[in-house]
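Undergrad: Here's my sequence, what's the structure:
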Amino acid sequence: MQTGLKTTAFAAALAATFGAAYGVGQGLDPVVKDSAPASAHDEQHAPASSAPHEQDGHSGHATTPAGGLQISENGYTLDLRTPRAEAGHRAGLRFTVRDDHGRAVTEYQREHDKELHLIVASRDLLTYRHLHPTRAADGTWSAPVDLLRAGGYRVFADFTPAKKGAENVTLGADLAASGPYRPQRLPEPRDTARVDGYEVRLDGTLRPGRRTELNLAVSRDGKPVTDLQPYLGAYGHLVALRSGDLAYLHVHPNGEPGDGRTEPGPAVSFTATAPSAGTYRLFLDFKHDGVVHTAAFTVRAGTQPGAEAGTDTETRTPAPGAPGAPDTGTSDHPDDGQGAGHGH
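TA: This is a model prediction of the structure:
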């Protein structure tokens, strides 16, 4: 075959190859960043992306960006030194927050009485720990944690650097607890939670892209609790996590002790915005008689009316750690050594 004919045949074959590849590429979805796999329950209420300015499919309002989905953000990185633990044994978590030059951050603004808030939650949102780590001079943070159940966990570091003009950042990293894994379903929504003899009632709903008020009323033995004690600068601390990817919502208390208008119970009020429709888990920490207790709720945002708020059942029967006892989402150990029972 002559040289010219060979060149022409090669060019035709090359064009056919690239044409086929282009056609395949056009038929495939674009590559996107993976999130944690959702359960069959979560797929029924699959949340939309938390990207800023994205339109929510239910309300048409712009969604609010959520935190904790990235290990690096705004020039800061969560360096988790202990990404593995053994279920049923106390582990020592160690981590460092680094700036965009790789240097350990050693100065923070105090928010809610702490320089940094550390949250550990299981991927199925049935285990929750609010820890108070200590920081060494070199910027290394450490805290003990008990994880009764094996499986995947997410570690959240919520902080604001002391740098002028710095904004609040919530970073997240994965933690694995080894051992036999038994997946469990998230409790169905209800508007009351019972923990350690207390009953907490939730009034209010999460709405995609809208600021809404959540009121939680604490009672014991059928009587309103009117002498709640300050905890982290308020009469309650609320954390909200989205099921499926564990997006972290920033929830703000309405009022604080000593402001002349906020009563020490029975009601504790917060303002929150859901970044999308979907299923969420709310964790309320409140302090009474010197002990911190945690009530957990399942909430659905952007669904049918009447099915948007709820909780699990009594979290103390059987006793935590007993054979066959589920971990129902409360902090059932004094992980930071500062309390007993559900103390933090």
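
Undergrad: For the rest of this, base every contact and every neighbour count on C-alpha atoms.
TA: Will do.

Undergrad: Please, where are all the strands along the stretch 51-200 of the chain?
TA: Counting by DSSP state E, counting those that start in this stretch, the stretch 51-200 of the chain has these strands, from start to end: 72-73, 76-80, 84-86, 90-98, 116-122, 128-131, 134-135, 140-146, 151-159, 169-178, 192-195, 198-203.

Undergrad: want to put them side by side, so please do this one too:
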Amino acid sequence: MTPAGHRLLQLCSLTLAAGAVALLALAACGSTPAPDHAAHAGMPGMDHTGTATPGAAPSGMPGMAGMAGMTTDEGLTAERDGYRLDSPATELPAGVPVSYPFTITGPDGRPVTDFAEVQTEKLHFYAIRTDLTGYQHLHPTMAADGTWTADPTALAPGDWRLYASFTPNTGPRQGKEFVLGRTVTVPGAAGAVPLTAAVPLPAVGDSATVDGWTATVQGELTAGKAGPLTVTISRDGRPVTDLQPYLASYAHLSAFHEGDQALAHLHPITPVAGDHGGPTLTFYALLGRPGNWRVFLQFRTAGQVHTAELTLHVA
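TA: Down below sits the predicted model:
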């Protein structure tokens, strides 16, 4: 083959490969893939975590970490790409409402004050104990100097991991989503708040009931490989069709890995159409670690947010 013919063959191969990736994204998401993560931040069904955990890219799906609904596990470090979660608090009191001050510093060492809105909020804050109990999902406030204040409800004694999920709106990583985490200790006071023993992780199951609503999960997940996860909401055996939008979608799913507390969180790709969500919501999940994950599924009905809890296994 002549050199010109060889170059033409290479060009055709690259074009076909790019087309195959685009078609795969369309088939999985039902929409045209965004050109970059910043372009789709905050849209219904989009993931919060645009940075894949090293070595945990979806099998057979290169370059698609930003696909709708997918997420990787994060929050195991306080710093990434020059952005850092800082707080003067290393301990918090037990059994009483507390305030947790923190800042997000950028590569220049200064507090970041300009954040993009993702799923209706500029920062999502999570708290969970090392035994994966006490889950809290909060939306703190930020002062003009970049100091955030989260107000978790009373914490049981033990070690807790706190997470901040955010997207810088300016700077060298503009539009890139981060999940950073730090650990704090909540000491038990003798005679006041006793030490609380670790709670064993509940058995793996595919359904959970909260406040009379039942969430049933279907789907087999493999670590490092994106796969569909379907959630069906029912009440008294009847399908629920009046879910209301919560954080710009019909549900919010947080999952924490047993052992290291890696966090994954995602929203359904199901389109939002007023207060008429359900009964079935479809997610695309990408969990980078095998083992058991404690899942917290939040959804809204009649103005109230419900949190269903269950344990899923990832092969």
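
Undergrad: which of the strands of the stretch 51-200 of the first structure sits most buried?
TA: Mean neighbour count (mean count of other C-alpha atoms under 10 Å) peaks for strand 128-131 among the strands of the stretch 51-200 of the first structure, with a mean of 24.

Undergrad: which other helices and strands contact it?
TA: Here strand 128-131 of the first structure touches strand 116-122, strand 140-146, going by 3 or more C-alpha pairs under 8 Å, 6 or more residues apart in numbering; DSSP states H and E.

Undergrad: Can you lay out the strands of the stretch 51-200 of the first structure as TSV showing distance to Gly258 of the first structure?
TA: Shown next, in TSV, are the strands of the stretch 51-200 of the first structure (distance: least, C-alpha to C-alpha, whole Å):
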stretch	distance to Gly258 of the first structure
strand 72-73	35
strand 76-80	34
strand 84-86	41
strand 90-98	33
strand 116-122	23
strand 128-131	24
strand 134-135	27
strand 140-146	30
strand 151-159	24
strand 169-178	27
strand 192-195	27
strand 198-203	23
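
Undergrad: Would you mind confirming that Thr103 of the second structure is in contact with Ala143?
TA: No. Assessed by C-alpha atoms under 8 Å, Thr103 of the second structure is found out of contact with Ala143, at 9.9 Å.

Undergrad: Tell me which residue of the first structure matches up with Arg84 of the second structure.
TA: Structural alignment (TM-score structural alignment) places Arg84 of the second structure against Thr77 in the first structure.

Undergrad: Excluding covalently adjacent residues, which one is nearest to that match?
TA: Among residues not flanking Thr77 of the first structure along the chain, Arg98 sits closest, at 5.1 Å (C-alpha to C-alpha, 6 or more residues apart in numbering).

Undergrad: List the contacts of the alignment partner in the second structure of that neighbour.
TA: For Arg98 of the first structure, the aligned position in the second structure is Thr105, judged by TM-score structural alignment. Residues counted as contacts of Thr105 of the second structure (C-alpha atoms under 8 Å, 6 or more residues apart in numbering) are 82-86, 111-112.

Undergrad: Same check for the residues you listed, but in the first structure.
TA: On the basis of both residues aligned by TM-score structural alignment, their matches' C-alpha atoms under 8 Å, what survives of the contacts of Thr105 of the second structure in the first structure is 83-86, 111-112.

Undergrad: Between all of these, which two are at the greatest distance?
TA: Distance extremes for those: the farthest pair is Asp86 and Val112 at 11.4 Å, using C-alpha to C-alpha.

Undergrad: which one in the first structure is aligned with Gly134 of the second structure?
TA: Aligned by TM-score structural alignment, Gly134 of the second structure pairs with Thr127 of the first structure.

Undergrad: And the nearest residue to Leu138 of the second structure once chain neighbours are set aside, how far from Thr72 of the second structure?
TA: Once flanking residues are discounted, Leu138 of the second structure sits nearest to Phe125: 5.0 Å by C-alpha to C-alpha, 6+ apart. As judged by C-alpha to C-alpha, to the nearest Å, Phe125 of the second structure and Thr72 of the second structure stand 17 Å apart.

Undergrad: Find the centremost residue of the second structure, please.
TA: His265 (1.9 Å; C-alpha atoms, centre = their mean).

Undergrad: State the three-state secondary structure for it.
TA: strand (DSSP: H, G, I helix; E, B strand; the rest coil).

Undergrad: go on, Gly23 of the first structure?
TA: helix.

Undergrad: Spit out the contact partners of it.
TA: Gly23 of the first structure neighbours (C-alpha under 8 Å, 6+ apart): none.

Undergrad: Okay, buried residues for the helix ranked longest in the second structure please.
TA: Longest helix in the second structure by number of residues (criterion: DSSP state H): helix 3-29. Neighbour counts using 16 or more other C-alpha atoms under 10 Å place 25, 29 of helix 3-29 of the second structure among the buried residues.

Undergrad: what distance separates that helix from the centre of its chain?
TA: 32 Å (C-alpha atoms, centre = their mean, to the nearest Å).

Undergrad: Give me the range in the first structure that the helix or strand just after that helix lines up against.
TA: Sequence order places helix 37-40 as the next helix or strand after helix 3-29 of the second structure, per DSSP states H and E. Using TM-score structural alignment, helix 37-40 of the second structure corresponds to no residues of the first structure.
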